[in-house]
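Q: Could you work out the structure for the sequence below:
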Amino acid sequence: MKTMEELRRNFKLLDSGVAGANYTYLDNSATMQVPESVLESICDFYHTSNSNIHRGIHALSEKATDYYEEAREKTREFIDAKYPEEIVFTSGTTGSVNMAAQMVEHLISEDSVIIVSEMEHNSNFLPWLALSKRKKATLKIIPVLADGTLDYDAFENMLSEKVAIVSVTECSNVTGIKNSVDRIIKSTREKTNGLVLIDGAQGVVHGRKSISKLGPDFYVFSGHKIGAPTGTGVLYVKKELQDKLRPGYFGGGIVYQVYHDDAVFFDGARKFEAGTPNYVGVIGLGAAIDFWLDAEKNIGKEVIEESEASIMKKLEEELGKIDGINILGKPDKRFGCLSFTTNKLHSYDVCKMLDSYNIAVRSGHMCAHNYLRALGAESIVRVSIAPYNTMEEILYFVDCMKEILSVSAMEGRTECGRMSMEDVEREIINDFAEIGSGINQYALITACADELQELPEEEQNEDNLVKSCQVNTWLKTDWVENKFSFEADSESVVVRGVMSLLQDIYMDRTKEEVENYNCKLIHADFVKNFLNHDQINGINEILAKVQQEAI
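A: Down below sits the predicted model:
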């Protein structure tokens, strides 16, 4: 593996024969694809070495334990920690932050101050919010500026001798903005006796730093962000700090003696790894680290980082040329991802339409509600890259975005007249089948959405909310003089369109008609292009309830 092209070939899902021709995976901040060497290492372990680790004296257990501890050493090397016993394996970043919060809970009092930032992923916000409530401590939040960066002056003013812990992200999972964690650690050390946790879930992938030089007390990341199995994570805990901390949870494997009224704990990482760990996943994590260290050695860490930087720069430049796209944040440089909104479409609609082009991006709030609110957004589209992505993929994505935003609604469907519910359904399915797939179906569903009357604002309430939808969708049903009333609305154009079609079928039907109707439209192929599994289930539940009421 000596070139970026050779690196990409290690990810089989990206091959046209597996995921579909020209499949463009741009959802890497959520999870990275897995290299073949990781999959092979897991299969090989199960075939030749599977056994529970530690405490076993038979050959298989000894062999499995060796592999597990080798992964600890590989992780130490990967983040350049000083000692392998500083590496605690967890279930992921969320598990790591929660464990860290539990480790320090006895050090927090009512006088304590906990500092997080407005930029945080919920995984690095909610544990500290909960801890502050349990201990009645003060939680302070570093605000962000209009350009999406942290307000470091505000942070400096928060520091005092009461600060117990500062927990901030290294790199935003929304804007790709990297924080000056060096400055945050330095200021915290100079002005407080507080501890520092750095959330490296994104930072460990893009421009990884030396932990021994950076000097945090805790550093956390997830294995699946670097192509390791899900359910694996790392909690770095500085060696000098470990004796002051309590285990986050308790069980076998963390003690070497237990009495009626006390227990004697192991030193180092084992003190914090209760129960049977995900040892197979950790071995897969070790294989993923091997893969990236090998790539950095043979291709060059700088070459990989420069490739990502040029792709991110091109992505922002080209998206910025498209009318109606609003890119969040204005940093000098982005790492790994950027997010945007459009003036025309909800983020959900953009994501679903891109999916029809075999492009995977993510829509929603990215588990960063506070950050989006500060940036004036509610739901966004995020594009995130990995080292295996190419410039050609980015240009293809940009071209597809231009096409999606240029589409105008075509003429809507013709009135069906007084036909049976089954005949209306059949005609709808035929209309969408005849028009073809992709952009044409999107144009037609948009036209259908335009025909749906907006639900009054007072009816857009909790009672009418379709609970399973990713976007706010409301469905109000009622019986008026033995006729069915079907009203709906949604923030999403495509969901509105589907609701309009269902209204064509159900509106003004008698109880007898509804009782005898078996709705197949919601499972039609074209509907699956517009709604996800949870949304279909949510609407199905409501329609089933309606049918039950008709009996």
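
Q: Every contact and neighbour count from this point should use C-alpha atoms.
A: Will do.

Q: tell me which residues of stretch 290-301 are tucked away?
A: Buried positions in stretch 290-301, judged by neighbour count with 16 or more other CA atoms under 10 Å: 290-293, 295-296, 299-301.

Q: from those residues, which ones fall inside helices?
A: Among the buried residues of stretch 290-301, DSSP state H puts 290-293, 295, 301 in helices.

Q: Redo the residues you listed as JSON lines? Include distance to residue 535.
A: Formatted as JSON lines, these follow (distance: CA to CA, whole Å):
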{"residue": "290", "distance to residue 535": "40"}
{"residue": "291", "distance to residue 535": "38"}
{"residue": "292", "distance to residue 535": "38"}
{"residue": "293", "distance to residue 535": "42"}
{"residue": "295", "distance to residue 535": "41"}
{"residue": "301", "distance to residue 535": "43"}
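
Q: ok, back up a step: for residue 178, state which of the buried residues of stretch 290-301 is nearest.
A: Checking the buried residues of stretch 290-301 against residue 178 with CA to CA, the nearest one is residue 301 at 18.1 Å.

Q: ok so, going back, pick out the most distant pair among the ones in helices among the buried residues of stretch 290-301.
A: Taking CA to CA as the measure, these have their most distant pair in 290 and 301, spaced 13.7 Å apart.

Q: All the strands of the stretch 101-250 of the chain, in order from the start?
A: When secondary structure is read from DSSP state E, counting those that start in this stretch, the stretch 101-250 of the chain shows strands at 113-117, 138-142, 163-169, 195-199, 218-222, 233-237.

Q: could the ones you listed be laid out in JSON lines, adding distance to residue 259 and mean neighbour count?
A: Below are the strands of the stretch 101-250 of the chain laid out as JSON lines (distance: least, CA to CA, whole Å; neighbours: other CA atoms under 10 Å):
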{"stretch": "strand 113-117", "distance to residue 259": "35", "mean neighbour count": "23"}
{"stretch": "strand 138-142", "distance to residue 259": "37", "mean neighbour count": "19"}
{"stretch": "strand 163-169", "distance to residue 259": "33", "mean neighbour count": "24"}
{"stretch": "strand 195-199", "distance to residue 259": "32", "mean neighbour count": "25"}
{"stretch": "strand 218-222", "distance to residue 259": "31", "mean neighbour count": "28"}
{"stretch": "strand 233-237", "distance to residue 259": "27", "mean neighbour count": "28"}
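
Q: Let's compare: structure for the following, please.
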Amino acid sequence: MRTPGLSEKRNFNSQKFKDEKRNFLKEFSTKYGYNGKIDQIREEEYPQLKNEIYLDHTGATTFARSAVVNFNNDILTNLYGNPHSNSPSSRLSSMRIEQVRKRVLSHFGTNEKDYTVIFTQNATAAIKLVGEMFPWTEKSTYKNLRESHNSVNGLRRFLETINPDNIQGVTEKEVKAMFKNPPPVDDQCRYDDNYEKDDEINYNLFAYPAQCNYSGMRFPLSWVRKIKKLNTKTSKTLVLLDAAAFVPSSPLSLANKDESPDFICLSFYKMFGFPTGLGALIVKTELNPILRKGYFGGGTINSVVYDKNWQEFSKDMTTRYEDGTVNFLNIISLDHAFDAFERNYGNIKNISSHVTSLNSYLYRNMKSLRHWNGQSVCTINSDRDFSNSKKQGGIFSFNVKRSDGSYVGYIELEKLASTYGIHIRSGGNCNPGSIARWNHIAADEIIRNYGEGKYCSDDRDIYKGKLYGAARVSIGAMTTIDEILIWLEFFKRFYVEIMPGKTVHDLSTSKFKIFDKSEKSEKLKFNSISKNGFDHGHGLERQRTIRNVKSLVFSH
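A: Alright, predicted model coming up:
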């Protein structure tokens, strides 16, 4: 039996809505919806989405019900102890942890011979660990792509105290230019050169995101191979791939070790919604001899004394770099998250097709919007082809312009969307390079404005006439076309002017009774709250208001 979709639940019975959905399904029938299973998946696995339009999957996707239920049954049936012991419960934990490590590697097409999984708190902690273990010297260079997350930018701190002149943020164009100047053939290294402790060899680090978390732009995985071709016998560049925003909706194969990154970081809540507080650094095992170990905690050493500066670290990479007790229950829960993922979606390629179909449709519709005078409503923060999953991920990053060319603040947009139960993200998304690129803000401007009191997390989205971020809609494995159509209807109603300074909403409020007195009060109260907070004391009222207002707004 067919499971009812969001259109029925929310009384979206207009012919226009039905026609738009029908046309979408006709165009994307082979890519969208997992062969018609999407409504059933939503109904059975995601009850938390029943009364919400959730479009912030890059921030955090949401979890499958079966993953949580099965994990709950698991820990209520089995006794798991601290893995740093030899009791039966401890041995059971250790066994399950190692099984999950293998499963993570298998998901990315590799094995324990070539790569090691080091569990961390999140992707940021994984990136920080790269900085701590990397063999920095005065000759080392650190380059990272302009579109990097702050977690990647932060790696420069490890080299700042040694040689700050060797730190460089580079653009996509500058990266491509690097490939045009390979070293002489007789000085090049082969892929199978061993990594050994050798004072004559200098190691450099190049880091970039597979997908920009701000714009959704994707960058070629082939860069790794091209970077490796620049290695010489005395200077080698290791590559860190920030895959946190990429792997939730795209396959990543590490099967060809020689052409794959040396370090890969990721967060599992971005992939599965649960567990939170768990990430991983996947690192090539062949790097073991050159990596460093500074601080040590419980379980990372083979021998130690308290009254001399002497200790011997574990030879095993996972043991040596996982300081203290790992989050063993969350690691075990990851096994159930993988189960739910495979049961619901089959494989990551199916998710990629689903997400790309929705995002390309969203892009096409948002790009086509025009005000009464022909002016575009949106400026789009990507130069990629949205129909090509190798070029663009499931993010639509944009800003809104009025018909007179002035900007609408992205915080204002997020607040209004939140009032109607639509979850999006706004701000700089911890990506200063993308802010600079798309909003044309120079470094000196940012530094000067900071001295005047302008900082990252404030609520001034427009400062001195310039935007300091964007609105971001991001799509996940369980996003439906109904949600995209609801978003489009909301956006067109409130932000597309059909005459100077007037939208459909402005003109309809006098004709239709959209808010009663209590609803208007609730809306004003919500708008006075910080974009990061909710008035929990009025939660039930707010939910009732959202449902009532949505029904009225989208039925006319």
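
Q: Select, out of the strands of the stretch 101-250 of the first structure, the one closest to residue 535 of the first structure.
A: Taking CA to CA as the measure, those were each checked against residue 535 of the first structure, and strand 218-222 came out nearest at 28.7 Å.

Q: equivalent range in the second structure for the closest one?
A: Aligning strand 218-222 of the first structure against the second structure (TM-score structural alignment) gives residues 263-267.

Q: if we can go back for a sec, tell me which of the buried residues of stretch 290-301 of the first structure is nearest to residue 279 of the first structure?
A: The closest of those, once distances to residue 279 of the first structure are taken by CA to CA, is residue 290, at 16.5 Å.

Q: how near is whatever residue of the second structure lines up with that closest one to residue 252 of the second structure?
A: In the superposition onto the second structure, residue 290 of the first structure corresponds to residue 339 when matched by TM-score structural alignment. Shown here: residue 339 of the second structure relative to residue 252 of the second structure, a distance of 19 Å by CA to CA, to the nearest Å.

Q: cool, and residue 156 of the second structure?
A: According to CA to CA, residue 156 of the second structure stands 26 Å off from residue 252 of the second structure.

Q: Of the two, which one has the most company?
A: residue 156 (21 against 17; other CA atoms under 10 Å).

Q: who touches the residue mapped onto the more buried one from the first structure in this structure?
A: Using TM-score structural alignment as the criterion, residue 156 of the second structure maps onto residue 129 of the first structure. With contact taken as CA atoms under 8 Å, 6 or more residues apart in numbering, residue 129 of the first structure is in contact with residue 139.

Q: If we use 10 Å, what do you get?
A: When the contact criterion is CA atoms under 10 Å, 6 or more residues apart in numbering, the partners of residue 129 of the first structure are 114-116, 122, 137-140.

Q: which of the residues you listed show up in the second structure as well?
A: Listed in the original numbering, the contacts of residue 129 of the first structure still in contact in the second structure are 114-116, 137-140 (both residues aligned by TM-score structural alignment, their matches' CA atoms under 10 Å).

Q: Could you single out the nearest of the residues you listed to residue 1 of the first structure?
A: Residue 1 of the first structure has its nearest neighbour among these in residue 116, at 40.5 Å by CA to CA.

Q: And the closest one? What does it align with in the second structure?
A: Pairing criterion TM-score structural alignment: the partner of residue 116 of the first structure within the second structure is identified as residue 144.

Q: Distance check, that match against residue 124 of the second structure.
A: 15 Å.

Q: spatially speaking, which residue is in the middle of the second structure?
A: Within the second structure, the residue whose C-alpha comes closest to the C-alpha centroid is residue 245; the distance, by CA atoms, centre = their mean, is 3.0 Å.

Q: Just to confirm, what residue in the first structure is aligned with that one?
A: Residue-level alignment of residue 245 of the second structure against the first structure, with TM-score structural alignment as criterion, gives residue 202.

Q: Its match is in contact with residue 169, isn't it?
A: Yes. With contacts defined as CA atoms under 10 Å, residue 202 of the first structure counts as touching residue 169 at a distance of 8.4 Å.

Q: Spit out the residues that contact those two alike.
A: Joint contacts of residue 202 of the first structure and residue 169 (CA under 10 Å, 6+ apart) are residue 178.

Q: May I have the secondary structure class of residue 318 of the second structure?
A: With DSSP: H, G, I helix; E, B strand; the rest coil as the basis, the three-state label of residue 318 of the second structure is helix.

Q: aligned partner of it in the first structure?
A: Under the alignment (TM-score structural alignment), residue 318 of the second structure maps onto residue 269 of the first structure.

Q: how near is that match to residue 290 of the first structure?
A: Distance from residue 269 of the first structure to residue 290 of the first structure, counting by CA to CA: 21 Å.

Q: show me what contacts residue 148 of the second structure?
A: By CA under 10 Å, 6+ apart, residue 148 of the second structure lies in contact with 154, 169-170, 207-214, 242, 430-434.

Q: just residue 164 of the second structure next, same as before
A: By CA under 10 Å, 6+ apart, the residues touching residue 164 of the second structure are 138, 141-142, 156-158.

Q: cool, and residue 166 of the second structure?
A: If you count contacts by CA under 10 Å, 6+ apart, residue 166 of the second structure has them with 138-143, 156, 159-160, 204.

Q: name the element the counterpart of residue 398 of the second structure in the first structure belongs to?
A: For residue 398 of the second structure, the equivalent position in the first structure is taken to be residue 340, counting by TM-score structural alignment. Element membership of residue 340 of the first structure, judged by DSSP states H and E, is strand 337-342.

Q: Off-centre distance for that strand?
A: Between the centre of strand 337-342 of the first structure and the centre of its chain there are 14 Å (CA atoms, centre = their mean, to the nearest Å).

Q: after it, next one along is what?
A: Proceeding C-terminally, strand 337-342 of the first structure gives way to helix 347-356 as the next helix or strand, assigned by DSSP H and E.
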